[in-house]
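> with the sequence up front, the predicted model follows.
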Amino acid sequence: MFLHNARRGYDYQIKLRVFLRFLVSIGVMRRSEPSGDEEHGGLRPFRDWLRRHRGCTERRSLVHIHAINKLLPQMGDDPSRYDAALINRVMLQNLESTSRASVQIMCGALRMYLRFLAATGACAPGLVGAVPRIPRWRLATLPRYILNDDVERVIASCDPITPRGLRDRAIILLLARLALRGGDVANLHLEDIDWDNGLIRVAGKTRYAVALPLPQDAGDALLAYIEHGRPIVASSKVFIRSIAPFVPFSTSGAVSIVVRDALTRAGVDNANLRGAYLLRHSAATNMLRSGATLDAVGALLRHRSPETTAIYAKVDTTLLAQVTQPWIGGAA
């Protein structure tokens, strides 16, 4: 009940923010809350540096900016006075009151920020090594996924008669067939679709786009939505809200809501992850269980390192059974 109420509260906040942005856009009200850059003006060069020298997307840059905004009041605005003792003290303070995942994000953002400061001569380069590393056992859990039959039920739950059903079907097919991230779908533009060659360009977590083959059913669903379900708007983004105000998807959160609603309609209640990443994990897992190699799965997921794909090796229970050694002293 608690998780259900929390989810409803989160959905309400998203809808409220969308409505407030709409009121600002038509001039009914003015934006009064300061942005991260207004709170700490020195972070705008940091954002530019992230995009130019680290290849960060706008969303990833904002994650770093948000984390540094939280840390700067504790660290102070004078980088020349930063030292290892200060960095460790600040991170330990946050570790006591913040989740491990949030502290990991803070540590990554702080390393980036210190590299930026070192590159501009504002602090010593060696301070990057003073940021503690929070243990993360990446292979300690199994990927969360649903079987192919459930994936097909989720796809079939979208009503192709309505504009929203056309949109949701196209979104879910892109996630399920190409293992895209929610951000890939939310940031997809009309010019990213190469109809002549059957390709779709996505940038993932960086600015560098790659071309992926567009499966027939996903391409048909995408075309049907663009021709018959997509509202006529000035934006070149593919996916638009189905109710007024007709604005494009701004974050991956909207894509996750589409998946969550489709899971509910399909009656798939055995998934402990109910967002866009569930279909990404499911595509990789079912591909591996069907006999694909880890290299092939890594290529589909666009992983830079084979270690990132290694977590999926644990779901191939048939292969694992072949290499399992009998327990010493156990039954024959």
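The structure has been received and is ready for your questions.
> switch to C-alpha atoms for all contacts and neighbour counts from now on
Will do.
> the helix or strand hosting Asp184: what's the following helix or strand?
Here Asp184, judged by DSSP states H and E, is contained in helix 182-186. On the C-terminal side of helix 182-186, the closest following helix or strand by DSSP H and E is strand 193-194.
> other SSEs contacting that next one?
Helices and strands in packing contact with strand 193-194 are listed as strand 199-202; criterion 3 or more C-alpha pairs under 8 Å, 6 or more residues apart in numbering; DSSP states H and E.
> mind listing what's buried along the helix or strand harbouring Leu300?
Assigned by DSSP H and E, Leu300 belongs to helix 294-301. Using 16 or more other C-alpha atoms under 10 Å as the test for burial, helix 294-301 gives 294, 297-298, 300-301.
> presented hereafter is structure B, for comparison with structure A:
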Amino acid sequence: MWQPYKKSYKAYLQLEKSLSDNSVEAYMHDLEKLTQYLQAENNMKTPADIALKDLQQFIQGIAKMGINATSQARIISGIKSFFKYCVIENIIAKDPSVLLEAPKLKRALPDVLSFQEIENIIAAIDMSTPDGTRNRAILETMYSCGLRVSETVNLKLSSLYLDIGFVRVIGKGDKERLIPVGNDAIKHIKIYRENIRNHIKPKKDYEDIVFLNRFGSSLSRVMIFYIIKDLAKKAGITKIISPHTFRHSFATHLVEGGADLRAVQEMLGHESITTTEIYTHLDRDYLRATLNQFHPAFKK
């Protein structure tokens, strides 16, 4: 009874979405898994009759079959695509897959830069240019404070308390936090502000933004990514890095140095300590590597 829906869905993927043959095949395979499950359960419901509970039971069923979390997430994505199509085509009035949750996937930790690698990246900046002076201030601030890239590009002049060594940051969920800022970052923010930024006319609504592009607007997150990628290449670093690598390295270096986890949580602006705890796992790897290198019983 699902055959006509499958046929029209396939045409939609090919013609409306212009997907490749392989992608279409993958989506159809996901849908096929659902219909096979329904048949095995003697569930004769049409797409219009399917409820969230049916889909949840299907996911539980494939999990019991040993399908891993990554594959489950992909199948759920395919199922959601099908029901979205059904809503578009008025086959169903309400999408039953909206609240269908994918299993939580283990986050792959990004590469960490050593302090020396961060120094090498910063040393690759051409300080003879206005952009170089700004970029030095940006990177010093990101590493000193562990800022997210969004927090960096939105940092405000009115949030700098450099005389007492703090910056005020608005993080996720509009949550505010005060973070200590290091002497190098303070020095380069002041150099940028007094020698470069003072000569840029900010556009309307950007008067309070610290880091401006040459047109007087805030920098984009993508621009920060390209700045860091270019500098890493110049510094001869082959690790896969992004603006988040500076934040990740900030936290890792603190934990490796023995910093209190609650203090790191506060500085990073993590709502839950469990998010910060990923750095303790990384620290255990660091400790094991140290043992492997220096302890006689670990050497092979």
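Yes, it's here. In this text, all values refer to a predicted model and were calculated from it rather than measured experimentally.
> once aligned, what mean separation remains between the helix holding Asp184 of structure 1 and structure 2?
Helix 182-186 of structure 1, aligned to structure 2 and superposed, deviates on average by 0.5 Å (mean C-alpha distance after the TM-score superposition for structure 1).
> give me the stretch of structure 2 that that helix matches.
Residues 149-153 of structure 2 are where helix 182-186 of structure 1 aligns, taking TM-score structural alignment as the criterion.
> residues touching that stretch, excluding its own?
Applying C-alpha atoms under 8 Å, 6 or more residues apart in numbering, the external contacts of stretch 149-153 of structure 2 come out as 138, 141-142, 169-171, 209-211, 218-221, 224, 243-244.
> mind naming the longest helix for structure 1?
Counting by DSSP state H, the longest helix found in structure 1 is helix 2-25.
> would you mark the buried spots in it?
Neighbour counts over helix 2-25 of structure 1 (16+ other C-alpha under 10 Å) mark 21-22 as buried.
> whereabouts in structure 2 does the helix or strand that comes right after that helix align?
Scanning forward in sequence from helix 2-25 of structure 1 by DSSP H and E, the next helix or strand is helix 36-39. Counting by TM-score structural alignment, helix 36-39 of structure 1 lines up with no residues of structure 2.
> hmm, who's touching the next helix-or-strand element following helix 36-39 of structure 1?
On the C-terminal side of helix 36-39 of structure 1, the nearest following helix or strand under DSSP H and E is helix 43-53. Applying C-alpha under 8 Å, 6+ apart, the contact partners of helix 43-53 of structure 1 are 36-37, 56-58, 61-62, 65, 113, 116.
> give me the stretch of structure 2 that the helix or strand just after helix 43-53 of structure 1 matches.
Note on helix 43-53 of structure 1: by DSSP H and E, the next helix or strand toward the C-terminus is helix 58-75. Helix 58-75 of structure 1 falls opposite no residue of structure 2 when the two are matched by TM-score structural alignment.
> what about helix 58-75 of structure 1, distance to the chain center?
For helix 58-75 of structure 1, the gap between its own C-alpha mean and the chain's C-alpha mean amounts to 17 Å (C-alpha atoms, centre = their mean, to the nearest Å).
> what of stretch 148-162 of structure 1?
Using C-alpha atoms, centre = their mean, we find the averaged C-alpha position of stretch 148-162 of structure 1 to lie 23 Å away from the chain's own average C-alpha position.
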